[in-house]
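>>> here are the coordinates; sequence isn't available:
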């Protein structure tokens, strides 16, 4: 008889625990899902005719090297949960870029003069084509947790030449405000 009371108690506790855990996860994940460009700075900058050359100038100045076939990983010195959760995806993007012959460079947002007028969130990534033209600027991924399954940058890693940068302005996910 005691065993059936124990089973009945478990039959109530386990589903209740699952419901509470699911609601908690949904609540916490929604609280970390934010727009990549909440202030509209990237939107405004990307509508200017010299946007691509402005980004090239800023990042070329920070790296003091050619941007041909370069992937620039833009991070922040500030500790942020979203930067931590994106670590595995960032590594997989770096590995993919290296595999196709691109050079990876990592820069810290705070150390780059002029970048704050364009970007207000990290982690971010800038991909440059064979000619050193900007082909992508934005987040690594979208959605809850910024996981590699939601990657937005991967299709742009192997672009040979572009007519202009892809800038995903409507992205939402786990991003750090800078």
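Here it is on my side, so go on. Since the structure is predicted, the reported quantities are computational estimates derived from the model, not experimental observations. Numbering: from 1, shown residues only.

>>> going forward, measure contacts and count neighbours with C-alpha atoms only.
Will do.

>>> so residue 72 sits in a strand?
Yes: counting by DSSP: H, G, I helix; E, B strand; the rest coil, residue 72 is found in a strand.

>>> number of nearby residues for it?
Applying other Cα atoms under 10 Å, we find 21 other residues in the vicinity of residue 72.

>>> and the longest helix anywhere in the chain, which residues are buried?
Here the longest helix in the chain is taken by residue count, with DSSP state H as the criterion, and it is helix 2-32. Neighbour counts over helix 2-32 (16 or more other Cα atoms under 10 Å) mark 29, 32 as buried.

>>> next up, a structure to set beside the first:
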């Protein structure tokens, strides 16, 4: 009986600790409000273009040095990078610590953007949702796999919960 109580207590403690790390990707709804603008897609691509990067046909990985969730999601990030390479996309890694002007677009990290070969934003948001941000919960993969599918605008995911480091808190 003591073993059952100990196991149950340990399980509850693990669940409480895990839930304390779950955060909203866009906790202040700044991205959500910005994405309502018809010019958001172009504004983000223009801001990235100022970094003198060749953006057409790229997957842009936004990171921040002190983000614990970056380590948690690293295997998923690696699989997204491999998928991008297989689909002839360039992988570009941007550390937001070095490009603070981008923080107005990026509420949390790890985050990712897909820019198609016509230089149009197709996806922007988290890699995935859920506590461990793993491949089974991936949000970005369909936008890399099906980049040729006609789209009228980008898909912006702002209302996701998972392991994210909110940039406004750093």
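Noted; the coordinates are in hand. Fair warning: this is a prediction, and the values are worked out from it, not measured in the lab.

>>> circling back: which other helices and strands contact the longest helix of the first structure?
Packed against helix 2-32 of the first structure by the contact rule (3 or more Cα pairs under 8 Å, 6 or more residues apart in numbering; DSSP states H and E) you find no helix or strand.

>>> and for stretch 29-49 of the first structure, what span of the second structure is it aligned with?
Aligned by TM-score structural alignment, stretch 29-49 of the first structure falls on residues 18-38 of the second structure.

>>> list the buried ones in that stretch?
Of the residues in stretch 18-38 of the second structure, those with enough neighbours to count as buried (16+ other Cα under 10 Å) are 21, 22, 23, 24, 25, 26, 27, 31, 32, 35.

>>> chain center to the longest helix of the first structure: distance?
Between the mean C-alpha location of helix 2-32 of the first structure and the chain-wide mean there is a distance of 32 Å, by Cα atoms, centre = their mean, to the nearest Å.

>>> check stretch 47-64 of the second structure too.
14 Å.

>>> any idea how far apart the tips of that stretch sit?
Across stretch 47-64 of the second structure, the straight-line distance between its terminal residues is 18 Å, by Cα to Cα, to the nearest Å.

>>> show residues contacting that stretch.
Among residues not part of stretch 47-64 of the second structure, those counted as contacts by Cα atoms under 8 Å, 6 or more residues apart in numbering are 70, 81, 84, 88-97, 102, 109-120.

>>> so residue 125 of the first structure sits in a strand?
Yes: using three-state DSSP, the assignment for residue 125 of the first structure is a strand.

>>> residue in the second structure paired with it?
Aligned against the second structure - with TM-score structural alignment as the criterion - residue 125 of the first structure pairs with residue 112.

>>> hang on, its match packs against residue 124?
Yes: Residue 112 of the second structure is in contact with residue 124 according to Cα atoms under 8 Å; the separation is 5.8 Å.

>>> please identify the helix or strand for residue 137 of the first structure.
strand 134-139 (DSSP states H and E).

>>> all strands of the first structure, in order?
If DSSP state E is used as the criterion, the strands of the first structure fall at 33-35, 70-75, 103-108, 121-122, 124-128, 134-139, 172-174, 176-177.

>>> out of those, flag the one nearest residue 164 of the first structure.
Ranking those by their distance to residue 164 of the first structure (criterion: Cα to Cα) puts strand 134-139 first, at 6.1 Å.

>>> now that closest one on the second structure. Mean distance?
Its aligned residues in the second structure lie a mean 0.3 Å from strand 134-139 of the first structure after superposition (mean Cα distance after the TM-score superposition for the first structure).

>>> and that strand, which stretch of the second structure?
With TM-score structural alignment applied, strand 134-139 of the first structure matches the range 121-126 in the second structure.

>>> quick one: stretch 133-150 of the second structure to chain centroid distance?
Averaged C-alpha coordinates place stretch 133-150 of the second structure at 12 Å from its chain's average position (Cα atoms, centre = their mean).

>>> what residues sit buried inside that stretch?
Of all the residues in stretch 133-150 of the second structure, those buried under the rule 16+ other Cα under 10 Å are 133, 134, 135, 138, 139, 140, 141, 143, 144, 147.

>>> as a markdown table, those with distance to residue 42 of the second structure would be great.
A markdown table is the format used below for these (distance: Cα to Cα, whole Å):
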| residue | distance to residue 42 of the second structure |
| --- | --- |
| 133 | 28 |
| 134 | 29 |
| 135 | 29 |
| 138 | 25 |
| 139 | 21 |
| 140 | 19 |
| 141 | 22 |
| 143 | 18 |
| 144 | 19 |
| 147 | 17 |
